[in-house]
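sequence and predicted structure are below.
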Amino acid sequence: MEPHQPYDTYVNPENIVADSDTRSEENKAAVFAEYGIAWGKTSLNAGVRYEHTAYDYFIGGVRADDECRTYDNVFPTLSLSFPIKHVSSSLSYTMKTLRPTYTQLDGSVQYSNRYMYRKGNPLLSPQQMHDVTWMLGYRFLNVSLAYQYIKDYIDSERSLYNQEGSTSLQTYVNFKKNQQLSLLVSLSPVVGCWHPVASAYVCQPFFETQVFGKTQKHNNPMATFTLNNDFVLPKDFVLTLNMDFTTAGNIGIIQRCNYGTLNAGIRKDLLNKRLTLNLQGMDLLDTFHQKGVQYSPLIVNTYEDTYNFRQVKLTVTYRFNMTKSKYKGTGAANEEIRRL
């Protein structure tokens, strides 16, 4: 059993929005079983996970019964690995739940600026994701083709907070479904002292909502191209040059514009690799700016976020214990840490 109790206390002395005192309490228990069988180079694995989750929501220390939920879910997994001549191949199916973050569940209104307030939604249902993935690998080339179906998809949307229409309220809602096809191709050859890692990720969504009473399709594909370069120099110096670019496209109800970054650096290992010095220049061209349009039922919002990520930093790392850990797990608390 895993108990989690995030608290949120919001005090607004100006009395623009009401003060709030909320607490989320979640207890989760799960069991998992897996079976595997192999025929030569071909293997089949099947598993099932049963999960019981009890979620309680408190306002001012009083349990809000209408916002409390109990879930009992069964999640199957299935994977088949087989070679195609010299190409490794695997086909897998996974069903899992994607629970809303505790911020998304917090029902108190919070002030962002005089034009927009934010609020969570304690009535959100967890997302149920079905994932089918086919992976291929040959030497330094890897290809992954995936289809995802997400039931009760969670996204943000805006509504009018007051009758004058001068302030909007951003909150979170469940949509019936969201689907997407994605393709990931990555290459990691070694050419002398040059160690590049190049990847291309393309995502085609299939998602629609209602905007001003009409069906709005959010089906524009998006692609991300990444090239990371390590140049191994004499005397344990490594020169790095990393760049990425993301095209315009849809993520949920948002139509994003393209953006990219360029980073460079040099690092040096000392004392048998116990000590590492890493000098980096981040976002050298000052191009990490995100612009887009958010489509809600009664509001279309255009935004531009400018991040001051251009910087030079020096990182010094010293490793006191060089022995390798035998623990191979990831820890059951990692999912909860991400939700927080």
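Right, received. Where do you want to start?

switch to C-alpha atoms for all contacts and neighbour counts from now on
Will do.

what comes up buried for stretch 64-83?
Within stretch 64-83, the residues that count as buried by 16 or more other Cα atoms under 10 Å are 67-69, 75-82.

all helices of this structure, in order?
Using DSSP state H, the helices of the chain run over residues 102-105, 334-339.

redo the ones you listed as TSV? Include mean neighbour count and distance to Asn27.
Rendered in TSV, the data for those read as follows (neighbours: other Cα atoms under 10 Å; distance: least, Cα to Cα, whole Å):
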stretch	mean neighbour count	distance to Asn27
helix 102-105	21	14
helix 334-339	11	11
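
how about the ones you listed, which one is nearest Arg63?
helix 102-105 (14.5 Å; Cα to Cα).

that older thread, got the buried residues of stretch 64-83 as a markdown table, with distance to Thr97 columns?
Shown next, in a markdown table, are the buried residues of stretch 64-83 (distance: Cα to Cα, whole Å):
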| residue | distance to Thr97 |
| --- | --- |
| Glu67 | 19 |
| Cys68 | 18 |
| Arg69 | 15 |
| Phe75 | 8 |
| Pro76 | 11 |
| Thr77 | 13 |
| Leu78 | 16 |
| Ser79 | 18 |
| Leu80 | 22 |
| Ser81 | 24 |
| Phe82 | 28 |
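
take this one as well and set it beside the first:
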Amino acid sequence: MNKCFFLSIIFFCLRTVVFSQTFCIKGTVVSSDTQAPLEFVNVVLSDKDGKILQGAVTDSLGRFNLIVDSHVQPIGKDLIFSYLGYESVRQSVDKENFGVISLTPSVKALQEVVVAGRRSPFSMKGGTFTANIQRSILKDAGNAMDVLRQLPLINIKNDIVNIFGKGETLIYIDNKELHSNEDLLKLSSKNIKKIDIITTPGVQYSASVGAVIRITTTTPDEGFSGIIHTKVQRGEDWSEMLLTNLSYAKKGFSFFADYSLQDLRMKQKQQTNVEINGLTHNLIQSNNSLNLSRRTHSLGIAAEYKVSEKHLFGIKYNHSLIGNGHYKIYGATTAYTGSKKDAEYSQISHYTPNGNGGNMNMFYKGKFSKWSVDFNADYIYGQTKTSASYDNNEHVKNVRNIVNSNSKNDYRLGATRLELSRAIGNSSVLFGADYARTRNNSYYNNDDMDLQNDLPETFTTNKQDLYSLFFNYKCNPYDFDIEMGLRYEFVNQLYYMNGAKRDDQSKTYSNVFPTFVISRPFFHEKMNMALSYRRVVNRPSYYQLRGDVQYNSPYSYEAGNPLLKNTYIDDINYTISYLDLNFIASYKLYHDKILFTIDQFEDKAITISRFTNVDGFKKISIASVWDPTFFKIWNPEIEVGFEKQFFKLSNANAVNSYNKPYLYISLYNIIRFPHALSFVTQAKCWTSYHSGVSRERNGMFVDAYLQKHFLNKTMALKIGAENIFNTYKDKWEMAFNTVNYKKDANDDSRFIYISLIYNLHNAKKYAGKGTRNSERNRLNTL
């Protein structure tokens, strides 16, 4: 009955729209020089006296639909097309379908025609949430990371950006894939034109990508430009950061250089309580304090040459290294068998990580007749090393034991990608192919002869070749927006341990990944609904696939799992938006879900952490966002979300359910005052919930900052604090097989900071977008 009721509502909406619209003017607006579609073109219906009657704005494909009110007679009226930097076009209305309208770039930007009435800077269409930053008070938020923190569905923790209900998220700035979120800190919010949050990425993206964020910037200035960003913060210790990005553009040539330095120092405290209910009952209690220091450098150079308006070449190289890395852990551990105290340890551990790596990109963008060509090639290489020393003093038996270990990882990735695309009337097609060749080696050893049987010296090699073909089609029949695509991937993976090929771990995959999105606007585009389906794959990282078992303490090991299989996900999404209110719901069915587990090592009083596959895992995610702007100075955003996993696991003679839902509410507030001053607060609270087989505890946090612009908004001073009340904790527990594991950690997430940003003009961005290959995220890079 509910199904029939829902279908009746949809039919009523469709009938209302179809029979009430007497005249619908449609068409596609493109640039005359490149034939590329133009987004956000103002399309205005005007009478002969110049009075604006109605208006519309083109979408990302340059399309517009202007539904004329029944009381307006459009025949004989004028249709005006206006876009910043282009000559306006005026045509008399004598038909509904205007086909393709070409706008010619002007030497001097013309003043935009403003559509009468209020139009929200935020919209959702076809499963894509779009924020027009230039038309919102987020224009003065600070940098791109500050803007993302204020957008719905985005969660940022430790500068890692995730989309609610989705997995891996790729971020692009002007079609360039980001390999480091430092680029978000280098981009001023006033230079951002719009941000698209794509919850159902097309097949041109890797099948393992769960969501995409695309940031489009405003037109860059020629000549010399750049940005300098410094930040100092104080938590339990001091940390500093320096980011610079410089560019020079003149007569088709562009040169780029950037440098970043991050000096991180943190102090953490944690308590763990472990029960092992195996052949005997064991209890291990630990208290640890961690001091972390790490310095990271990154340097990049790039160049572009624009041969003509139709041909652009570029090359870029970036190198990163870790220096002066040192982690020091002071720990105390007490172990019991039944009620008897077996051991009492004090432990001092030293970790010394270091490494370096490079990334080179070459690209070509061209136009041949009506076809656009985009070619990219990437080469990524690097290595990481960690030396560790564990000094254990056992006080019950008065025994001292020192364990030294070394681990090393090196990697190589070469990838190429070719895309061909063109517009055909109100539709567009895209063909493409890519190839990725990955080589990853990992090594581990320790010097304790008593541990050699359990933790032997291990050398693991992964060799993988990935081939893919994809096709995507977009069209606009009967006011519906439809996108459909297919992606085919063939993977050949060879696995070697200590020089010998392992047939059980060597695998071949051949898969097809479809994508389908359908959406339609209603009520003069005030409402939009979309339904989508996509099949996704999550491949285990090479770190998870390693073959070694590593030492952490006398009671704790960690290991890779060479037998891990790919996780396949069927993802169904539904979105609806009405003015400032947005709603999204998704259902995911997982096959061979990869979960983190802590289990008992053999029959000993030792835990082992590793990843494993499980089946029968499902998840639903629902979120609603209200994002209005009041009086042009106040932008509150209220987001409410619900997520629930459905999973049961048999342990011995019992069946455990891990179904506790995740509920949260978040509030963002941006208030803009006179004299270029703004105040931003963010608060979020959530309930206790299950994530995999662990149970995360409830929590909350409150962040705030005050920002002041100087020198015609080229300089910004920001003073702020995060986790003000120190209520955000890393607190969770896990019940898996014979192990009950509890952790309570203070991860040094409360701090105050001050930052200074100086923008010298609008810096030009390097146009190479990379191969969009998710293989990079499987590597243990810096």
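Everything's here; your move. The structure presented is a predicted model; accordingly, all values stated were derived computationally and were not measured.

what's the TM-score here?
The pair, once superposed, lands on a TM-score of 0.91 when counted by TM-score structural alignment, normalised by the length of the first structure; 339 aligned residues with a Cα RMSD of 2.3 Å.

one step back: to Met322 of the first structure, which of the helices of the first structure lies closest?
Using Cα to Cα, the helices of the first structure put helix 334-339 closest to Met322 of the first structure, at 23.9 Å.

pull the residues that contact that closest one.
Residues outside helix 334-339 of the first structure that contact it (Cα atoms under 8 Å, 6 or more residues apart in numbering): 99-102.

from the residues you listed, pick the one nearest Ser186 of the first structure.
Arg99 (29.7 Å).

what's that closest one aligned with over in the second structure?
Taking TM-score structural alignment, the alignment pairs Arg99 of the first structure with Arg539 from the second structure.

swap in Ser89 of the first structure?
Checking with TM-score structural alignment, Ser89 of the first structure has Met529 as its match.

pretty sure that match contacts Tyr578?
No. With contact defined as Cα atoms under 8 Å, Met529 of the second structure does not count as touching Tyr578 (9.1 Å).

more neighbours: which of the two?
Neighbour totals were compared for Met529 of the second structure and Tyr578, and Met529 leads with 21 against 18 (other Cα atoms under 10 Å).

where do the strands sit along the stretch 401-550 of the second structure?
427-446, 458-475, 481-497, 500-501, 507-522, 527-538, 549-553 (DSSP state E, counting those that start in this stretch).

before we move on, back to that, tell me the spacing between the match of Arg99 of the first structure and Arg439 of the second structure.
15 Å (Cα to Cα, to the nearest Å).

same check, this time on Tyr668 of the second structure
44 Å.

neighbour count winner among the two?
Tyr668 (22 against 18).

what lines up with the more buried one in the first structure?
Per TM-score structural alignment, Tyr668 of the second structure is aligned with Asn228.

name the nearest residue to the residue mapped onto Val48 of the first structure from the second structure, ignoring sequence neighbours.
For Val48 of the first structure, the aligned position in the second structure is Leu486, judged by TM-score structural alignment. Among residues not flanking Leu486 of the second structure along the chain, Pro514 sits closest, at 4.5 Å (Cα to Cα, 6 or more residues apart in numbering).

Thr94 of the first structure now?
Thr77 (4.6 Å).

name the member of the contacts of helix 334-339 of the first structure with the most neighbours.
Most crowded among the contacts of helix 334-339 of the first structure, counting by other Cα under 10 Å, is Tyr102 at 22 neighbours.

name the residues that touch stretch 215-229 of the first structure?
194-210, 240-255.

tell me the buried residues in it?
216, 218-229.

start to end distance for it?
Start-to-end, stretch 215-229 of the first structure (Cα to Cα) is 44 Å.

again with stretch 598-614 of the second structure
14 Å.

contacts for it?
276, 278-279, 282, 544, 554-561, 564-565, 591-597, 734, 736-739, 741.

just how off-centre is it within its chain?
For stretch 598-614 of the second structure, the separation from the chain centroid amounts to 31 Å (computed by Cα atoms, centre = their mean, to the nearest Å).

likewise for stretch 52-60 of the first structure?
On Cα atoms, centre = their mean, the centre of stretch 52-60 of the first structure falls 24 Å from that of its chain.

okay, now the match of Val48 of the first structure: neighbour count?
With other Cα under 10 Å as criterion, Leu486 of the second structure counts 19.

what's the answer for the one 3 residues further on, then?
When neighbours are defined as other Cα under 10 Å, Glu489 of the second structure has 19 of them.

that one reaches Ser468, doesn't it?
Yes. Counting by Cα under 8 Å, Ser468 is a contact partner of Glu489 of the second structure at 4.3 Å.

how close does the match of Tyr668 of the second structure sit to Tyr201 of the first structure?
Asn228 of the first structure is 14 Å from Tyr201 of the first structure, by Cα to Cα.

do the same with Ile84 of the first structure
To Tyr201 of the first structure, Ile84 of the first structure is 24 Å away according to Cα to Cα.

same question for Cys257 of the first structure.
Taken as Cα to Cα, the span from Cys257 of the first structure to Tyr201 of the first structure is 16 Å.

the helix or strand hosting Met266 of the second structure packs against which elements?
Element membership for Met266 of the second structure (DSSP states H and E) is strand 253-277. Applying 3 or more Cα pairs under 8 Å, 6 or more residues apart in numbering; DSSP states H and E, one finds that strand 253-277 of the second structure contacts strand 238-250, strand 281-308, strand 739-746.

so which of those strands is nearest Ile9 of the second structure?
Of these, nearest to Ile9 of the second structure by Cα to Cα is strand 739-746, at 48.9 Å.

what range does that closest one cover in the first structure?
Going by TM-score structural alignment: strand 739-746 of the second structure matches residues 299-306.

what comes up buried for that stretch?
Val300.

coming back round to it: in contact with the match of Val48 of the first structure, which residues?
So Leu486 of the second structure contacts 203, 470-472, 512-515 (Cα under 8 Å, 6+ apart).

lining up those with the first structure, which overlap?
Shared contacts between this structure and the first structure among the contacts of Leu486 of the second structure (both residues aligned by TM-score structural alignment, their matches' Cα atoms under 8 Å) comprise 470-472, 512-515.

greatest separation within those: which pair is it?
So, those by Cα to Cα: farthest apart are Asn472 and Val512, at 13.4 Å.
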